[in-house]
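**Student:** Pasting a predicted model and its sequence here:
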Amino acid sequence: MSSDPSQQAAERVINLDGIKRRLPHRYPFLLIDRVVDYSPGEWLRAVKNISANEPWAAGHFPDRAIMPGVLLVEAMAQACGLLAFVTDEARADTEMPSEAPLFYLVGVDDARFKQPVEPGDSPHMVASLERVVRGIWLFKARVELNDRLVASAGIRCTMRTM
């Protein structure tokens, strides 16, 4: 990695193509638009730009579109999966292998929702790796909007090769 701090920051961004190489999700279930920063084995910060054209916006709820809580949990889980990928890549000291593993969600603990997310918002998903125990990756995750907590949960996933 470069010793120039501005170059290091640029290397810690993952664009949509990089996300698609790591996650199997596609529209409408890909809920991360960009990783804005990360530290392998520690934390990752990603963003989702919410549009009025989201598939859920017309029906949840018609008079005031609010992003469903289950999709907030899924967005947190995808951020955790991306953190697991970059951590695994850093341990291997290589780019993503041609046959990438899948990270499966195996548990959600203590999910809490504090405020709604609506079209026009750009929430940040923040994932922190707590530990890996017998193949289960344990994370703390949260959704932030304008530096305020929107949602939080404990996320558990496991890695499987295809």
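**Tutor:** Yes, it's here. Given the structure is predicted, the values throughout are model-derived calculations rather than measurements.

**Student:** use CA for all of it now, contacts and neighbours both
**Tutor:** Will do.

**Student:** What's the biggest helix in the protein, counting residues?
**Tutor:** Looking across the chain with DSSP state H, the single longest helix is helix 69-92.

**Student:** Show me what that one is packed against.
**Tutor:** helix 16-22, strand 43-47, strand 102-113, strand 124-133, strand 136-145, strand 148-160 (3 or more Cα pairs under 8 Å, 6 or more residues apart in numbering; DSSP states H and E).

**Student:** now the fourth one: how far from the chain's centre is it?
**Tutor:** Think strand 124-133. 10 Å (Cα atoms, centre = their mean, to the nearest Å).

**Student:** Other residues contacting that strand?
**Tutor:** 41-48, 75-76, 79-80, 83, 137-145 (Cα atoms under 8 Å, 6 or more residues apart in numbering).

**Student:** Next, the angle strand 124-133 makes with the longest helix of the chain.
**Tutor:** 60 degrees (axes from the mean of the first three to the mean of the last three Cα atoms, to 10 degrees).

**Student:** Three-state assignment for the residue of the chain most remote from its centre, please.
**Tutor:** Residue farthest from the centre of the chain, counting by Cα atoms, centre = their mean, is residue 63 at 28.4 Å. Secondary structure, DSSP: H, G, I helix; E, B strand; the rest coil: residue 63 is coil.

**Student:** ok, it to residue 22 distance?
**Tutor:** 36 Å (Cα to Cα, to the nearest Å).

**Student:** next one: residue 12
**Tutor:** Applying Cα to Cα to residue 12 and residue 22 gives a distance of 15 Å.

**Student:** Put this next to the previous one:
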Amino acid sequence: MNSLNVEQIQEIIPHRHPFLLIDKIEDYVPGEYAIGYKGVSYHEDFFRGHFPQKAVMPGVLILEALAQTGAVAILSVPENQGKIAFFGGVQKCRFKGMVFPGDQLKLETKIIKRKGPVGVGEAVATVNGKVVVTAELTFMVGE
């Protein structure tokens, strides 16, 4: 298993606090997949406004966390090192549950298609084994 801590993740992807949404990578194979985690804390900035009466992690940020997990897989390929993976689209997205402060969000993104700088990742986010988000994420690697 190839694991990465937050400092090692930041050597691969350009995201930084407060927008780095993965805490660790449990396992990954460059160009194939990555499995990561985000410990969701009540102190996250977005909880101040989403929602004050019921703190729920925004779905678009869960998608971003899944995209960052996939970026670890695609940007760890030697020819992509030092580049950026940009969103190209989101397909087949389903929100199936909510993420709350205290949850451990498991993020799994598998690269299912690549042609040149463009590709697709199949992404699943879970909490305690329950699926909360599924999607296909299209990306483009660029400078």
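**Tutor:** Received it, and whenever you're ready, just let me know what you need. Since the model is a prediction, treat every value here as computed from it, not as a measurement.

**Student:** what lines up against the residue farthest from the centre of the first structure once you look at the second structure?
**Tutor:** Residue 63 of the first structure maps onto residue 53 in the second structure when the alignment is built from TM-score structural alignment.

**Student:** Tell me which residue is most central in the first structure.
**Tutor:** The first structure, centroid-nearest residue using Cα atoms, centre = their mean: residue 79 at 1.4 Å.

**Student:** before we move on, the earlier item: so residue 12 and residue 22 of the first structure - more neighbours on which side?
**Tutor:** Higher neighbour count among residue 12 of the first structure and residue 22: residue 22, with 20 against 16, using other Cα atoms under 10 Å.

**Student:** does that one really touch residue 84, like I thought?
**Tutor:** No: between residue 22 of the first structure and residue 84 there is no contact under Cα atoms under 8 Å: 9.9 Å.

**Student:** Deepest in the core, which of the helices and strands packed on helix 69-92 of the first structure is it.
**Tutor:** Highest mean neighbour count of these: strand 43-47, a mean of 25 (counted as mean count of other Cα atoms under 10 Å).

**Student:** and the residue farthest from the centre of the first structure, what is it in contact with?
**Tutor:** So residue 63 of the first structure contacts nothing (Cα under 8 Å, 6+ apart).

**Student:** What about residue 119 of the first structure, how many residues nearby?
**Tutor:** Using other Cα under 10 Å, the number of residues around residue 119 of the first structure comes to 16.

**Student:** whoops, I mixed them up, residue 19 of the second structure
**Tutor:** Residue 19 of the second structure: 12 neighbours (other Cα under 10 Å).

**Student:** Map it onto the first structure.
**Tutor:** Using TM-score structural alignment, residue 19 of the second structure pairs with residue 29 in the first structure.

**Student:** again, but for residue 141 of the second structure
**Tutor:** So, by TM-score structural alignment, residue 141 of the second structure is matched to residue 159.

**Student:** if I read this right, its match contacts residue 106, doesn't it?
**Tutor:** No: the criterion here is Cα under 8 Å, and residue 159 of the first structure misses it with residue 106 at 10.2 Å.

**Student:** rewinding a little: ok, so what distance separates the residue nearest to the centre of the first structure from residue 6 of the first structure?
**Tutor:** Counting by Cα to Cα - residue 79 of the first structure and residue 6 of the first structure are separated by 23 Å.

**Student:** next one: residue 62 of the first structure
**Tutor:** Taking Cα to Cα, one finds residue 62 of the first structure at 44 Å from residue 6 of the first structure.

**Student:** ok, and the closest non-adjacent residue to residue 114 of the first structure?
**Tutor:** residue 150 (4.9 Å; Cα to Cα, 6 or more residues apart in numbering).

**Student:** Can you find the partner of that neighbour in the second structure?
**Tutor:** Aligned partner of residue 150 of the first structure by TM-score structural alignment: residue 132.
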